[in-house]
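**Student:** Provided below for reference: sequence and predicted model.
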Amino acid sequence: MAMASRCLIQRPYITQFLSSLIVNLPCLFILIVLFFSFHLVLLLFLACLLVFYLLYLFLGSSISPFLSLSLSLSLSLSLSLSLSLSLSLLFNHIFRLCKWTPTMNTATMDNSTEPSMDRIVAEHIHERAMSTIFLNEKLMKGPPRFREADLKDPRLRHCAFDPETIVFEARIGGGKDGYVWRVKFGDEGPFVLKVFWDQVPPIKAGDYYSMQRECQNAAILQMMEAAVATKPVLVNARPETKQAAIWNYLSFSEENCSPRYTRDLSEAVAGPRTRLISSLPRMTKCYGWLKLPNEIWIDLPPHLQAVNEDPRKLRTLFENHMGCVAVIYELVEEGENEIDTVEDVDTFLWHAGFAYAVDPHPKNWKSGVLVDHSEIVHIRGYKWNMEDYIGRTAEQILEGDGAE
């Protein structure tokens, strides 16, 4: 870890050196051109002198040998001096670049206008994650595909309900990520409709995209459900590294579902450090995503209007003329959170490669079901980290003081 820290500290200096080298390339190029041009001229002079001396030998010129020898020595000396001077200038310039050392003034480094390498890397990771597509235009009909490529690129399918038939029945509440209503679609329902304040990815590195996270999580859980419905999935029962979490996660793919096991296989088949998953604990069912026009939110009666202390979040709904994406979930009624039920859900999430994005909060659990999918992040999701990838007890979850 110490060596890794040293490498991270030195990276900005390497970057600045390379930048300095690039900036000085024109100067180096000019020096090299002058060097070769000057010596080309000297070589021409020497050639002329050689011709002159040959004429003297063969034609008996009246120029004395002493004068010819003096000219030869003078030109040779000039050539040597100019060569030495040019080389010293050239190598001195390169040496100054190579031996360049940045100042270690802490105040200068902290207030530098140039971003550090760590910041550049963080911004690149964030930009790449935020540009990931997470919506699928296909209607949600039947189980999804669960190939490895699908697990590596999870996309939530489009809701099959007709948005023209939506009826808002009541407000459920809201928070940091969005607002939630109780709705029906014609005679079907009731359901939960969640609309997100952030309809576009956040720009600041470190900020997650709640709509992306929830859609990806919902798509992954559907694929995992389809996988275990086909055949049991063998996973590492004690995943203590990121590699083990990735292995468990990809075990739910179509390619990795073991064909040796059949549906009637018992847990006894698994070894002491493995677990055979033949079913998922109850998870909040997702019915896909819909895009709803902003007129829907504007036309709602006052007692159904979304509320938030930040007026900018409300403007997202009222002023978004492109429409707002919302996700439809099953309505989980209020009920007691049984310790064993919560423990089963937590253990499954751990074995499936999910980490908690924030400290678990009791309000996000109803009847032993996790109803807020922005509380977890999958192994390939933005801001998954090893520190939050730990199994928790139900007591820790239900008595926690998680972030709002």
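**Tutor:** Everything's here; your move.
**Student:** going by C-alpha atoms from here, please, whenever you check contacts or count neighbours.
**Tutor:** Will do.
**Student:** please, which helix or strand holds the residue lying closest to Phe45 once chain neighbours are set aside?
**Tutor:** Closest residue to Phe45 apart from its sequence neighbours, by Cα to Cα, 6 or more residues apart in numbering: Leu75 at 7.9 Å. Leu75 belongs to helix 65-98 when elements are defined using DSSP states H and E.
**Student:** and that helix, what other elements does it pack with?
**Tutor:** With contacts taken as 3 or more Cα pairs under 8 Å, 6 or more residues apart in numbering; DSSP states H and E, helix 65-98 sits against helix 2-23, helix 25-59.
**Student:** what's the first helix or strand after it?
**Tutor:** Later in the chain than helix 65-98, the nearest helix or strand by DSSP H and E is helix 106-110.
**Student:** this is the other structure I want to compare:
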Amino acid sequence: MAGPGTSPSFWEREFHNVKLAKPASIPFLSDELMDGLPPDCSFKAFKRPQLRRCPFNLETIDWPRSRRIDGGLDGSILKIYFQGSDIPYCLKIFWDPEAGFGGVAQFAVERECINASVLQKMETSVEEAVTGSSPPILINPNPKTKEDAIDNIYGFSREGRQAGLSSLSKVDYEPMSVTSMPRMRKCYGWVKIDAHSLLEGWPRRVRPSPVQVGKFRRSFQPGREYFAIVYEWIEEEDNDPATVQAVDTFLYRAGFCHQAGSHVDNWKGGVLLDLSDYVYVFARWWRRMFYEPREVDNILQPHDQR
């Protein structure tokens, strides 16, 4: 997620005169609890991914050990602990309660929920294929078009694994068997938080502060409910370029295109922190012009080079 020091010119370039996001034509949230059961890996579920609800109770957050980290264009980050546990988590609270709110084009929580849901499905598919409980995942290692990307998504699905290459009308490439998946940040699902908690209820030192990102002032407003996602907390660690490149290549083959910009602060230890950096092929922001693997130097850019 972009931090408060983000160059205004970048965000103004990205979002100036961009048509505001319309309300999602498909739901991106599921009321089903993320209770340890594997996600639905049918092709239908891959086409309309929904992130399941977080089972954690936010009323049991251990506030003395929790703290506010920072805020950017998409939302505000807290490092939290739950009572009786020494495991830290990331709570990412999104500024926008609905699409198009505040004049920002992208609806970040929708993109992140979609991506987190899809990556969970892919992780399950790879595990099933590797353990032999399903046929292998066969994909095109060098997809070029949206149709190629969708074919690769089908290869991850339950139906695609069962059908193999026989389901495709034309195969003019040497198929690749997916036997592993790069380390991705674990997601524990979505929650909703009322504005009273954010503005008055929580201890003052952890309440998200307004930020200015370019021409956009981002803050929480009274009387609304806001989306948040609970993620694994990733500690500070240098990025290994080869690891970052492997993640980018996997996401490209898995049907994700880049959004326009990315930067080094969105990665720690080779783990992608901001899922909004990539766009899923069935999401409405997917663009063919950004569908290609990138050199690692173009992924790990400092703010002033974007």
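**Tutor:** That came in fine, so what should we check first? Worth saying up front: this structure is predicted, and the values here are computed from it rather than measured.
**Student:** TM between them?
**Tutor:** Scored against TM-score structural alignment, normalised by the length of the second structure, the superposed chains reach a TM-score of 0.80; 270 aligned residues with a Cα RMSD of 2.7 Å.
**Student:** show me what counts as buried in the helix ranked longest in the second structure.
**Tutor:** Longest helix of the second structure, by residue count under DSSP state H: helix 108-131. Using 16 or more other Cα atoms under 10 Å as the test for burial, helix 108-131 of the second structure gives 108-130.
**Student:** and stretch 172-188 of the second structure, by the same measure?
**Tutor:** 178, 182, 184-188.
**Student:** would you mind measuring from the equivalent of Ala226 of the first structure over in the second structure to Arg158 of the second structure?
**Tutor:** If you follow Ala226 of the first structure across to the second structure using TM-score structural alignment, you land on Thr124. In this view, Thr124 of the second structure and Arg158 of the second structure are 10 Å apart by Cα to Cα, to the nearest Å.
**Student:** next: Pro222 of the second structure.
**Tutor:** Separation of Pro222 of the second structure from Arg158 of the second structure (Cα to Cα): 44 Å.
**Student:** the two: which has the busier surroundings?
**Tutor:** Arg158 (22 against 12; other Cα atoms under 10 Å).
**Student:** residues in the second structure aligned with stretch 342-350 of the first structure?
**Tutor:** Stretch 342-350 of the first structure lines up with residues 244-252 of the second structure when matched by TM-score structural alignment.
**Student:** mean shift of that stretch relative to the first structure?
**Tutor:** Its aligned residues in the first structure lie a mean 0.6 Å from stretch 244-252 of the second structure after superposition (mean Cα distance after the TM-score superposition for the first structure).
**Student:** picking up where we left off before, need the residues touching each of Thr124 and Arg158 of the second structure.
**Tutor:** Cys41 (Cα atoms under 8 Å, 6 or more residues apart in numbering).
**Student:** report the central residue of the second structure.
**Tutor:** What sits nearest the mean C-alpha location of the second structure, by Cα atoms, centre = their mean, is Leu275, with 2.7 Å.
**Student:** corresponding residue for that one in the first structure?
**Tutor:** With TM-score structural alignment as the criterion, Leu275 of the second structure pairs with His373.
**Student:** chain neighbours aside, what residue packs nearest to that match?
**Tutor:** Spatially, and ignoring its direct neighbours in sequence, His373 of the first structure is nearest to Glu214 (5.4 Å; Cα to Cα, 6+ apart).
**Student:** and the residue mapped onto that neighbour from the second structure, how far from Ala149 of the second structure?
**Tutor:** The alignment partner of Glu214 of the first structure in the second structure, by TM-score structural alignment, is Glu112. Glu112 of the second structure sits 19 Å away from Ala149 of the second structure, taking Cα to Cα as the criterion.
**Student:** please apply the same query to Asp194 of the second structure.
**Tutor:** Asp194 of the second structure is 38 Å from Ala149 of the second structure, by Cα to Cα.
**Student:** neighbour count: the two, which is higher?
**Tutor:** Applying other Cα under 10 Å to Asp194 of the second structure and Ala149 shows that Ala149 carries more neighbours, namely 25 against 16.
**Student:** what does the more buried one correspond to in the first structure?
**Tutor:** Aligned by TM-score structural alignment, Ala149 of the second structure pairs with Ala245 of the first structure.
**Student:** for Trp289 of the first structure, which non-adjacent residue is spatially closest?
**Tutor:** Val327 (4.4 Å).
**Student:** residues in the second structure aligned with the helix or strand hosting that neighbour?
**Tutor:** Using DSSP H and E, Val327 of the first structure sits in strand 324-330. Across the second structure, the stretch matching strand 324-330 of the first structure (TM-score structural alignment) is residues 226-232.
**Student:** can you list the buried residues in the matching stretch?
**Tutor:** For stretch 226-232 of the second structure, by 16+ other Cα under 10 Å, it's 226-232.
**Student:** please dump those residues into TSV; it should also carry distance to Trp286 of the second structure for every row.
**Tutor:** Listed next are those as TSV, based on distance: Cα to Cα, whole Å:
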residue	distance to Trp286 of the second structure
Tyr226	25
Phe227	23
Ala228	23
Ile229	22
Val230	25
Tyr231	24
Glu232	26
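**Student:** closest to Pro241 of the second structure among these?
**Tutor:** Checking these against Pro241 of the second structure with Cα to Cα, the nearest one is Glu232 at 21.6 Å.
**Student:** that closest one and Gly189 of the second structure, how far apart?
**Tutor:** Glu232 of the second structure sits 11 Å away from Gly189 of the second structure, going by Cα to Cα.
**Student:** before we move on, back to that, OK, contacts around the match of Ala226 of the first structure?
**Tutor:** Residues near Thr124 of the second structure by Cα under 8 Å, 6+ apart: 38-39, 41.
**Student:** are we agreed that Val195 of the first structure is in a helix?
**Tutor:** No. Residue state for Val195 of the first structure (DSSP: H, G, I helix; E, B strand; the rest coil) corresponds to strand; a helix is not indicated.
**Student:** enumerate every residue touching it.
**Tutor:** 178-180, 324-327.
**Student:** repeat for Phe250 of the second structure
**Tutor:** By Cα under 8 Å, 6+ apart, the contact list for Phe250 of the second structure reads 181-182.
**Student:** let's go with 10 Å and repeat that
**Tutor:** 141, 178, 180-182, 244, 256, 293 (Cα atoms under 10 Å, 6 or more residues apart in numbering).
**Student:** nothing else from me, thank you.
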